[in-house]
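Novice: Okay, predicted coordinates and the sequence, questions at the end:
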Amino acid sequence: MPYAYMLRCRDGSYYVGSTWDLDRRVADHNLGQGLGAAYTSSRRPVVLVWSQHFDRIEDAFAFEKRVQGWGRAKREALIRGDWDAISALARRRSVREREAVDPG
C-alpha cells in the first residue's frame, strides 16, 4: 500500500518520504547501508512519527512534496492531527500577524 510518512531523526529534524512498504522503508532508513536517504544516514536512529495511507502512489508522492515545503510548526501540527493549526499556519504570515493584533 502506498504511504506518505514522516520520521523524527536523532537530531530532532524531520524527514518526509513516500513508499509502497512502510515497515521496510523505515527499517531501511535505520539500517543505512545505502538503503535509506542520504539525509537520514547521519541522523540515525529515526522514529516514525506520522504516516498516511493513500490509494495511489502518485497521491502519496504529491502529499510528500507538499509536506516537504512546510515549516516545523506545520509538520508538528500534522503529527498531532491538529487540522485547525495546519489551516491557521497555512495563512500568509501577514494575515496571521494582523489577526493576532485585531482578532475581531
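Specialist: Cool, got the structure.

Novice: Please count neighbours and contacts with C-alpha atoms only from this point.
Specialist: OK.

Novice: ok, the nearest residue to Gln68 once chain neighbours are set aside to Ser94 distance?
Specialist: Take Gln68 and drop its neighbours on the chain: the residue closest to it by CA to CA, 6 or more residues apart in numbering is Val16, 6.2 Å away. Separation of Val16 from Ser94 (CA to CA, to the nearest Å): 27 Å.

Novice: before we go on, here's another structure to hold up against the first:
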Amino acid sequence: MYVYILTNIGRTVLYIGVTNDLTRRLYEHSTGRGDASKFTGRYQADLLVYFEQLPDAAQAIAREKVMKGWSRAKKDALVAAFNPEWKPIALETWDG
C-alpha cells in the first residue's frame, strides 16, 4: 500500500491519496486531468512529488488521515526532505 502526494505545476495545491497500485493510480489521475468534478482534475494536480510504502491498508489509511491533518508547512517539509527539488517523480526511473 502507498500513501502519496501530488501537486500541480505551480505547487499551489497538494493532494494526498492512498492506493495499492501507485502506477495505476497515477495513470488514473493523469487521464482525469481536465475533470473539474474531481480535485486533481480541477487543480491539475498530477505530479507525484512524494510517496511511501506501508505494509497494509489499515496503516496506509491511518497515515493518510494523519498527513491530511497537517499544516501546509509540515506537508511541504515532508516533501522537501524526500524530494528536495520537488521534481516530479517517474516511478520507473526513481532511485530515491
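Specialist: All right, it came through fine. Please read these numbers as outputs of a predicted model, since none were measured by experiment.

Novice: Just give the TM-score of the two.
Specialist: The TM-score (TM-score structural alignment, normalised by the length of structure 2) is 0.73; 79 aligned residues with a CA RMSD of 2.2 Å.

Novice: follow-up on the earlier one: out of Val16 and Ser94 of structure 1, which sits in the busier spot?
Specialist: Neighbour tally, Val16 of structure 1 and Ser94, criterion other CA atoms under 10 Å: the higher count belongs to Val16, 21 against 9.

Novice: mean distance, the helix or strand the more buried one falls within to its aligned residues in structure 2?
Specialist: Here Val16 of structure 1 sits within strand 14-19, counting by DSSP states H and E. In the superposition against structure 2, strand 14-19 of structure 1 averages 0.3 Å from its aligned positions (mean CA distance after the TM-score superposition for structure 1).

Novice: Who are the packing partners of that strand?
Specialist: strand 3-8, helix 57-68 (3 or more CA pairs under 8 Å, 6 or more residues apart in numbering; DSSP states H and E).

Novice: which of the ones you listed is buried the deepest?
Specialist: strand 3-8 (a mean of 23; mean count of other CA atoms under 10 Å).

Novice: what helices or strands is that one leaning on?
Specialist: strand 14-19, strand 47-53, helix 57-68.

Novice: List the buried residues for the host helix or strand of Ala77 of structure 1?
Specialist: According to DSSP H and E, Ala77 of structure 1 maps onto helix 72-80. By neighbour count on 16 or more other CA atoms under 10 Å, the buried set for helix 72-80 of structure 1 is Lys74, Arg75, Glu76, Ala77, Leu78.

Novice: wait, which of the helices and strands packed on strand 14-19 of structure 1 is closest to Thr40 of structure 1?
Specialist: strand 3-8 (9.0 Å; CA to CA).

Novice: Give me the mean distance between the closest one and structure 2.
Specialist: Mean deviation for strand 3-8 of structure 1: 0.4 Å (mean CA distance after the TM-score superposition for structure 1).

Novice: That strand to strand 47-53, inter-axis angle?
Specialist: If you take axes from the mean of the first three to the mean of the last three CA atoms, to 10 degrees, strand 3-8 of structure 1 sits at 160 degrees to strand 47-53.

Novice: which residues in structure 2 does strand 3-8 of structure 1 align to?
Specialist: Under TM-score structural alignment, the match for strand 3-8 of structure 1 in structure 2 covers residues 2-7.

Novice: No further questions, thank you.
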